[in-house]
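[1] Need a 3D model of the sequence below.
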Amino acid sequence: MPEDADHMVTSRKLAFGMMLSNFHHGFWSDSIYPAPQMFLLDLDSKLGMAIPAIERRAGRGETARNGLLRVIERVSHAVHDNPPDPNAHRVYWHPGEAFLGRHSQEVLAYVSDKVPDQSWGMNRESPRIVAATLFELNSIYDYSPSRQAPIFDSLDLISPNGVVLLGSGSSNSDYEDGIYLTWKGVLIKRSSGTENSWHVVYHIGYQRLFQDAKWQGVIFVGQD
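    Alright, predicted model coming up:
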């Protein structure tokens, strides 16, 4: 009986993983951008699931990723630092970090989730399950047909609750939305609204500004 029970639990996990993989593929199949790396994590155990599967092999000119267990360990550690409230019904954000082991940083977003006990295979009440996603900004840049570098030197990304996800965020409170000339170059700030907004600040050095043809036709009205 124990062997039959273990086999049943394993079969349920595989079936659940296949269902999530099919949904993930179907949801992103029409997108022009590559699908993000997603996870289901159990905060009370080491059980975790990555969708799609994580491979350490690297393409030509690429840095190999961390293995599955290492990535899940890093993501779980970040979630445990600020565990989601299951009753909050909101997305939590974690600042950019090299979760996948490459030189670039990925922004982590996660929410509290619920799955059927039979699918997860755990014989306990109300497991603390988290659904998480890693957003690889470099994969968005690299998708461009020309595969050119971003036309800015750096950016600051600040979530609505004030968490600095990328960059230093030091310029966010100093500027309203607009375009500014500073002693370092051009600063562009954009917000998604007036309250509880996302904020992004682009930093463009003068060297890039003068070399990049994309900026030749832009007229700037700014301030120091």
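
[2] okay, CA-based contacts and neighbour counts for the rest of this
    Fine.

[3] The residue nearest the centre of the chain: what secondary structure?
    Nearest to the mean C-alpha position of the chain, by C-alpha atoms, centre = their mean, lies residue 135 at 2.4 Å. Put simply, residue 135 is strand when judged by DSSP: H, G, I helix; E, B strand; the rest coil.

[4] which stretches of this structure form strands?
    For the chain, strands defined by DSSP state E occupy the ranges 37-42, 48-51, 92-97, 106-113, 129-136, 154-158, 164-166, 178-181, 185-191, 199-205.

[5] Turn those strands into JSON lines, columns for distance to residue 211.
    Putting the strands of the chain into JSON lines (distance: least, C-alpha to C-alpha, whole Å) gives the following:
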{"stretch": "strand 37-42", "distance to residue 211": "35"}
{"stretch": "strand 48-51", "distance to residue 211": "41"}
{"stretch": "strand 92-97", "distance to residue 211": "29"}
{"stretch": "strand 106-113", "distance to residue 211": "28"}
{"stretch": "strand 129-136", "distance to residue 211": "27"}
{"stretch": "strand 154-158", "distance to residue 211": "16"}
{"stretch": "strand 164-166", "distance to residue 211": "25"}
{"stretch": "strand 178-181", "distance to residue 211": "17"}
{"stretch": "strand 185-191", "distance to residue 211": "13"}
{"stretch": "strand 199-205", "distance to residue 211": "10"}
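
[6] between those strands, which gets nearest to residue 62?
    Taking C-alpha to C-alpha, strand 129-136 is the member of the strands of the chain nearest to residue 62, at 14.2 Å.

[7] Centre of the chain to that closest one, how far?
    Centroid separation for strand 129-136 versus its chain: 7 Å, with C-alpha atoms, centre = their mean, to the nearest Å.

[8] and it, what does it pack onto?
    strand 37-42, strand 106-113 (3 or more C-alpha pairs under 8 Å, 6 or more residues apart in numbering; DSSP states H and E).

[9] Reformat those strands as TSV; add distance to residue 23 and mean neighbour count.
    Listed next are the helices and strands packed on strand 129-136 as TSV, based on distance: least, C-alpha to C-alpha, whole Å; neighbours: other C-alpha atoms under 10 Å:
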stretch	distance to residue 23	mean neighbour count
strand 37-42	12	21
strand 106-113	16	21
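
[10] one more to put side by side:
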Amino acid sequence: MKYESSRLRALATSSQRLNKMLLLLTSLALLLVSMSYWAVGRVFEEESDKVDFHFARLIESIHEHESFLKQAAQGYSRAHQNVVTYVQPFSSKLIMLGDDEEVYQVKGLAMSIPFTLAKRNEYSDDAMSGALSWGVQLTDFYSSFWAGSFYSSPQLFMFSPSPQFNVAIPGVGSSRRQLLLEKSNFFEVTQSLYAKLSAERNKLSETHVGWMRAPHGLFQDTKTIVGYIGIDLTNEVMPSGKDHGLSILTALLDASEINELERLLVRPINNRFTLISPEGDVLLGEPSRVNNLSDGFSLDRYGLCFKLKSAGENPWVGLYSISYESFFRYALWPLLGVIGLFSL
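    From the prediction side, this is the model:
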């Protein structure tokens, strides 16, 4: 009896120890699961905040570009008579020859931003005085506007109604941020832009800024959208002395330059980004999944999706997609901790 009683006491003591260990392990497991859940939630919250920040900054940048284009179109319209033809540039240097074009790098003043002017061979230097004067004035407005803006200045182009001349600001190879417009791609860029803008001429207006998708392969490794507006310039600017229709002023906005957080954290905000204009045109990305997703956060077979809209009756729509692979890579250790605990 004493032997059996001793065994029962030992069994009871051992059971108490096991219960205490089990309780301790359970408490530890709950703590670790809670910490892992919190860590995964923080990763998700960070991605959500980055998406909200990027979209807000992008819409603000779009509005800033629209403001610039409208001010230029209205201020230099024929009706306001603000364009003069007697302003002569500080320097004008021939830098390239095309099949039927001459390309000049021009400076209004010794230390001003250079602009590039391309003209048809048929026009003499004297015939280009009005166009050169216009280029100097447009460059001056470009500099003053973007010097006071929080956002990066765009690559700007101006095309005459018929292919008489065009202007690029900043000029070829003169951007300090990134040399996107160079001698090697100048003709390809201007010709593809002019061709696509000409196809949109029926939408051209002096009071409304239109947006379109950039021509395929315009600039590599950029997410570029094209804003454009019509401008009614005086005939004195035209090399031929006359032209019919509106000139086109167009600004290229690179959405990838908005990612300040991406530069800080050295990892992308999203794997896929789709941007849709208020008119319903898809400017970036693919449109296939946008209409099938609800506003805000959702999940699909591709990954995490954030569908955002700007304010107003006709909003801009942005769809940010983060693949499961990318998200799980960011949350790898918290998730491994959860899986390890549940596998014990």
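
[11] ok so, going back, looking at the strands of the first structure, spot the one closest to residue 6 of the first structure.
    Closest to residue 6 of the first structure of the strands of the first structure is strand 48-51 (C-alpha to C-alpha; 17.3 Å).

[12] how about that closest one, aligned to which bit of the second structure?
    Under TM-score structural alignment, strand 48-51 of the first structure corresponds to residues 166-169 of the second structure.

[13] average gap between the matching stretch and the first structure?
    Stretch 166-169 of the second structure differs from its equivalent in the first structure by a mean of 0.9 Å after superposition (mean C-alpha distance after the TM-score superposition for the first structure).

[14] Give me the aligned partner of residue 76 of the first structure over in the second structure.
    Residue 76 of the first structure maps onto residue 194 in the second structure, by TM-score structural alignment.

[15] which ones are touching that match?
    Neighbouring residues of residue 194 of the second structure by C-alpha atoms under 8 Å, 6 or more residues apart in numbering: residue 159.

[16] which helix of the first structure spans the most residues?
    Longest helix in the first structure, counting residues (DSSP state H): helix 2-28.

[17] That helix: which residues count as buried?
    Within helix 2-28 of the first structure, the residues that qualify as buried are 9, 12, 13, 16, 17, 20, 21, 24, counting by 16 or more other C-alpha atoms under 10 Å.

[18] So which of the residues you listed is the closest to residue 92 of the first structure?
    Closest to residue 92 of the first structure, out of all of those and judged by C-alpha to C-alpha, is residue 24, at 20.3 Å.

[19] That closest one maps to what in the second structure?
    The equivalent of residue 24 of the first structure in the second structure is residue 142 (alignment by TM-score structural alignment).

[20] For its match, give its distance to residue 168 of the second structure.
    To residue 168 of the second structure, residue 142 of the second structure is 11 Å away according to C-alpha to C-alpha, to the nearest Å.

[21] just curious, which of the buried residues of helix 2-28 of the first structure is nearest to residue 210 of the first structure?
    Distance to residue 210 of the first structure across the buried residues of helix 2-28 of the first structure (C-alpha to C-alpha) is lowest for residue 24, with 42.1 Å.

[22] can you pull the contacts of the closest residue to the closest one other than its chain neighbours?
    Here the nearest residue to residue 24 of the first structure in space, its sequence neighbours aside, is residue 51; by C-alpha to C-alpha, 6 or more residues apart in numbering that works out to 7.5 Å. By C-alpha under 8 Å, 6+ apart, the contact list for residue 51 of the first structure reads 17, 20, 21, 24, 37, 38, 39.

[23] what's the nearest residue to the first one if we skip its chain neighbours?
    On the basis of C-alpha to C-alpha, 6+ apart, the spatially nearest residue to residue 17 of the first structure that is not a chain neighbour turns out to be residue 49, at 7.5 Å.

[24] wait, that neighbour sits on residue 37?
    No: between residue 49 of the first structure and residue 37 there is no contact under C-alpha atoms under 8 Å: 10.8 Å.

[25] In the second structure, what residue corresponds to the residue nearest to the centre of the first structure?
    Aligned partner of residue 135 of the first structure by TM-score structural alignment: residue 253.

[26] Quickly note the distance from its match to residue 11 of the second structure.
    Residue 253 of the second structure sits 76 Å away from residue 11 of the second structure when distances are taken as C-alpha to C-alpha.

[27] Near residue 192 of the first structure, how many other residues are there?
    Other residues within reach of residue 192 of the first structure, judged by other C-alpha atoms under 10 Å, total 12.

[28] Could you find the closest non-adjacent residue to it?
    residue 198 (5.3 Å).

[29] Check residue 179 of the second structure too.
    In space, residue 179 of the second structure is closest to residue 173, 5.6 Å off (C-alpha to C-alpha, 6+ apart).

[30] The second structure: which residue goes with residue 209 of the first structure?
    In the second structure, residue 209 of the first structure lands on residue 327 (TM-score structural alignment).

[31] cool, and residue 107 of the first structure?
    Using TM-score structural alignment as the criterion, the counterpart of residue 107 of the first structure in the second structure is residue 225.

[32] Contacts only, for its match.
    211, 212, 213, 214, 252, 253, 254, 255, 283, 284.

[33] now residue 117 of the second structure, what's its secondary structure?
    strand.

[34] Not counting residues beside it along the chain, what's closest to residue 105 of the second structure?
    Per C-alpha to C-alpha, 6+ apart, closest to residue 105 of the second structure is residue 116, 4.7 Å.

[35] got it, and residue 197 of the first structure?
    residue 160 (4.7 Å).

[36] what comes up buried for stretch 15-29 of the second structure?
    For stretch 15-29 of the second structure, by 16+ other C-alpha under 10 Å, it's residue 29.
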